[in-house]
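Novice: One predicted model, sequence on top.
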Amino acid sequence: MDKPVICIGAALVDELYAANHPMLMSTTNDATVHRSAGGVARNIAHQLALLGIPVQLISVFGNDGEGDWLKTICGYVNIQLDAAITNHSLTGKYTGILNYDRSLFTALLTNTSLDSLSPQYLQQHETLLATAFTIIADANIDTDSVAWLAQFCQRKNIPLIVEPVSVPPAQKFAKMNLQGVHLITPNEDELPAMCSNGGKTIEENAQEILDRGVEKIWLHRGKKG
């Protein structure tokens, strides 16, 4: 494959703090921390690069040590960053707090810098985007940017895949015209969140998404496949 897959969205530092003993509220808890490179778009780009597929990642990195670390990891697997942004904010971070039994207690996300991936910014990089075999956008970016990508991909006959990420960002699509989106990849929680009336059956929710313009749905059903 000569044409790249272009991934657009989050590149984050993931930190998981796991309590070494049962959690005590309103005081200090001894914990073990694990740090890894994350962000949905970056994770997808990383896996594709490991398969030998040419990849471009359009994301936002902070001008800090953690941003440099993420870019170094991208370089290790040959992810190209020709249209990535480095700004003066801190690199986005996902921080998960795990109970002693390793269940999730809570999680925090800082990722406001992705507002920089606006339709105006994407338009500046039309030449690069037009080279894509496929464009994959995660739902961390603004819906205006997804709408611009849908129109662009429809015009250029490039498949656009949208990954909803989780329920809160998926909810942004509840009333959005999805014409021009080739594929969405929700799980069972994200699918109803993307619909205008999320209380319906899986089949009814899927039909609503198709009626709003999506060509295909790849539904992840956990243990059910």
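Specialist: That came through fine. None of the values given here were measured: they were computed from a predicted structure.
Novice: contacts and neighbour counts: CA atoms only from here.
Specialist: Noted.
Novice: my guess is L16 contacts L98, does it?
Specialist: Yes. Taking contacts as CA atoms under 8 Å, L16 lies within contact range of L98: 7.1 Å.
Novice: Residues contacting the top helix by length along the chain, please?
Specialist: Longest helix in the chain by number of residues (criterion: DSSP state H): helix 143-156. By CA atoms under 8 Å, 6 or more residues apart in numbering, the surrounding residues in contact with helix 143-156 are 117-119, 122, 130, 137, 159-160, 172-173, 177-181.
Novice: Kindly report the same for stretch 38-47.
Specialist: 6-14, 37, 55-57, 74, 77, 79, 136-138, 165.
Novice: let's go with 7 Å and repeat that
Specialist: 7-14, 55, 57, 77, 79, 137-138, 165 (CA atoms under 7 Å, 6 or more residues apart in numbering).
Novice: Run through the residues that contact N187.
Specialist: Residues near N187 by CA under 7 Å, 6+ apart: 219-221.
Novice: Pipe those residues into CSV and attach distance to T185 and secondary structure per row.
Specialist: Shown next, in CSV, are those (distance: CA to CA, whole Å; DSSP: H, G, I helix; E, B strand; the rest coil):
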residue, distance to T185, secondary structure
L219, 6, coil
H220, 7, strand
R221, 11, coil
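Novice: circling back to that earlier point, what's the first helix or strand after the longest helix of the chain?
Specialist: Following helix 143-156 in sequence order, the next helix or strand is strand 160-163 (DSSP states H and E).
Novice: Run the chain-centre distance for that following strand.
Specialist: Chain-centre distance of strand 160-163: 9 Å, with CA atoms, centre = their mean, to the nearest Å.
Novice: and here's the other structure:
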Amino acid sequence: MTHTPDILCIGSVLWDIIGRGDTVMRQGSDMPGRISRLPGGVALNIAMALARFGLSPALISAVGRDPEGDELIAACKLRGLHTDHVYRSDDLPTDRYMAVEGTNGLIAAIADAHSLEAAGDKILRPFEDGSLPTPYRGAVALDGNLTLDLLSQMARSPLLEHADLRVAPASPGKAQRLTPFLQAERGTLYVNLEEAGLLCQATFDNSRDAATALLSRGAVRAVVTDGGNPATVGAPSGLITQNPPPVSVTRVTGAGDTFMAAHIAAEIKGAAPDAALTQALSAAAQYVSGETKI
């Protein structure tokens, strides 16, 4: 693929290993179910969803030069993703994510993105060697699996000063890694209610209050979701709040990434703010209900 990508997806590209049971599960549960291995990671999940919405994404990440890495890169290419800018490490293994889900949602998960963190700013070489235009002026989806130092560097980098930055924390445990984007007043933040609370060091009852607080702390724009409860897009021009469609939940891992990708794709294609939020909520609902193929 030699054509210019529509968007760069920077962050984790790994294998998702997901165990799903068809009953309610608690800590210590030992239930029958199915275990799957699929291409995953926040950046890759977003890229795959963007491709389903008709865009052409390119990945910026670190993948081991091991059999798992070769298989992962091949899987990305099959899904129509640009992989030429992925840093391939000779001494770091391909990262993995493991989760257990029941009918009551996510029970537990461990994200092993140590190779991505160890690679550090090596993943940004395409911005420095002429592989990508600089300063970059296109859309960029960025996830919080990068180190705080690297995210801080990117929040203030002149290479991304004119980019349309869309930033997600990857998980509540990494939410505070997005603080540099609040401080630099750059980028659109995509967070859930818990992540918004961690960023603001507060507790919120709803997405509207959370979006308002994020704006007051320096966010250029904030998109806050709350599962099956109303979601809000907050900007200096005002707040837009909508209810997601009611659906039966069959999976949760990757739902936030699908929402973010659908929202970005809708806006890139020129949708108005309220229509973009409607499309994103609909896409996420279809995903969690199992209607969307991965």
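Specialist: Cool, got the structure. Predicted, not measured: the structure shown is a model, and the values here were computed from it.
Novice: And the contacts of stretch 38-47 of structure 1, which of them are buried?
Specialist: 7-14, 55, 57, 77, 79, 137-138, 165 (16 or more other CA atoms under 10 Å).
Novice: biggest separation within those, which pair?
Specialist: V77 and V165 (22.9 Å; CA to CA).
Novice: Nearest to C195 of structure 1, out of the contacts of helix 143-156 of structure 1: which one, please.
Specialist: The closest of the contacts of helix 143-156 of structure 1 to C195 of structure 1 turns out to be F173 (CA to CA; 7.3 Å).
Novice: Now do the contacts for that closest one.
Specialist: So F173 of structure 1 contacts M194 (CA under 7 Å, 6+ apart).
Novice: Just give me the match in structure 2 for it.
Specialist: Counting by TM-score structural alignment, F173 of structure 1 corresponds to L178 in structure 2.
Novice: Likewise for Q80 of structure 1?
Specialist: Correspondence of Q80 of structure 1 to structure 2, assessed by TM-score structural alignment: H82.
Novice: mind checking the SS state of the residue lying closest to its match once chain neighbours are set aside?
Specialist: What sits nearest to H82 of structure 2 in space, not counting adjacent residues and going by CA to CA, 6 or more residues apart in numbering, is A58, at 4.3 Å. Under DSSP: H, G, I helix; E, B strand; the rest coil, the three-state class of A58 of structure 2 is strand.
Novice: What is the aligned counterpart of A58 of structure 2 in structure 1?
Specialist: The alignment partner of A58 of structure 2 in structure 1, by TM-score structural alignment, is Q56.
Novice: L146 of structure 2: how many residues sit nearby?
Specialist: Look at L146 of structure 2: counted by other CA atoms under 10 Å, it has 27 neighbours.
Novice: element containing it?
Specialist: Using DSSP H and E, no helix or strand contains L146 of structure 2.
Novice: ok, now how distant is G39 of structure 1 from E163 of structure 1?
Specialist: Applying CA to CA, to the nearest Å, one obtains 12 Å for the distance of G39 of structure 1 from E163 of structure 1.
Novice: just D142 of structure 1 next, same as before
Specialist: Distance, D142 of structure 1 to E163 of structure 1, by CA to CA: 13 Å.
Novice: Tell me which of those two has more neighbours.
Specialist: The residue with more neighbours, out of D142 of structure 1 and E163, is E163; 23 against 18, by other CA under 10 Å.
Novice: just so I have it, where are all the helices in structure 1?
Specialist: Under DSSP H, structure 1 gives helices at 40-50, 65-76, 119-124, 126-129, 143-156, 167-170, 190-193, 202-211.
Novice: Let's have these in a markdown table, adding mean neighbour count and distance to H21 of structure 1.
Specialist: Converted to a markdown table, these look like this (neighbours: other CA atoms under 10 Å; distance: least, CA to CA, whole Å):
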| stretch | mean neighbour count | distance to H21 of structure 1 |
| --- | --- | --- |
| helix 40-50 | 20 | 30 |
| helix 65-76 | 16 | 29 |
| helix 119-124 | 15 | 47 |
| helix 126-129 | 15 | 49 |
| helix 143-156 | 18 | 42 |
| helix 167-170 | 18 | 30 |
| helix 190-193 | 24 | 33 |
| helix 202-211 | 17 | 40 |
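Novice: how about these, which one is nearest V33 of structure 1?
Specialist: If you check each of the helices of structure 1 against V33 of structure 1 by CA to CA, helix 65-76 wins as the nearest, at 15.7 Å.
Novice: Give me the contacts around that closest one.
Specialist: With CA under 7 Å, 6+ apart, helix 65-76 of structure 1 has contacts from 37, 61, 91.
Novice: Could you rerun that using 10 Å?
Specialist: 11-13, 36-38, 42-43, 45-46, 49-50, 56-57, 60-62, 78-81, 84, 86-87, 89-93 (CA atoms under 10 Å, 6 or more residues apart in numbering).
Novice: What of stretch 103-110 of structure 1?
Specialist: 12-19, 23, 90-99.
Novice: Tell me where structure 2 has strands.
Specialist: Ranges of strands within structure 2 are 7-10, 14-21, 33-40, 57-60, 62-64, 87-89, 96-102, 105-112, 139-143, 164-168, 188-192, 221-226, 229-235, 238-242, based on DSSP state E.
Novice: Mean per-residue distance, the second one versus structure 1.
Specialist: In the superposition against structure 1, strand 14-21 of structure 2 averages 2.4 Å from its aligned positions (mean CA distance after the TM-score superposition for structure 1).
Novice: For D274 of structure 2, see how far away the residue nearest to the spatial centre of structure 2 is.
Specialist: Centroid check for structure 2 by CA atoms, centre = their mean gives V42 as the closest residue, at 4.0 Å. Per CA to CA, V42 of structure 2 is found 25 Å from D274 of structure 2.
Novice: same deal with D16 of structure 2?
Specialist: 32 Å.
Novice: again, but for A202 of structure 2
Specialist: A202 of structure 2 is 27 Å from D274 of structure 2, by CA to CA.
Novice: So which of these two has more stuff around it?
Specialist: More neighbours surround D274 than the other of A202 of structure 2 and D274, with 14 against 11 (other CA under 10 Å).
Novice: Looks like that one contacts G238 (just checking).
Specialist: No. The pair D274 of structure 2 / G238 is not scored as a contact, 11.4 Å apart, by CA atoms under 10 Å.
Novice: Need the counterpart of I136 of structure 1 in structure 2.
Specialist: By TM-score structural alignment, I136 of structure 1 lines up with A141.
Novice: what about that match, how many residues close to it?
Specialist: Count around A141 of structure 2 with other CA under 10 Å applied: 26.
Novice: All set now, cheers.
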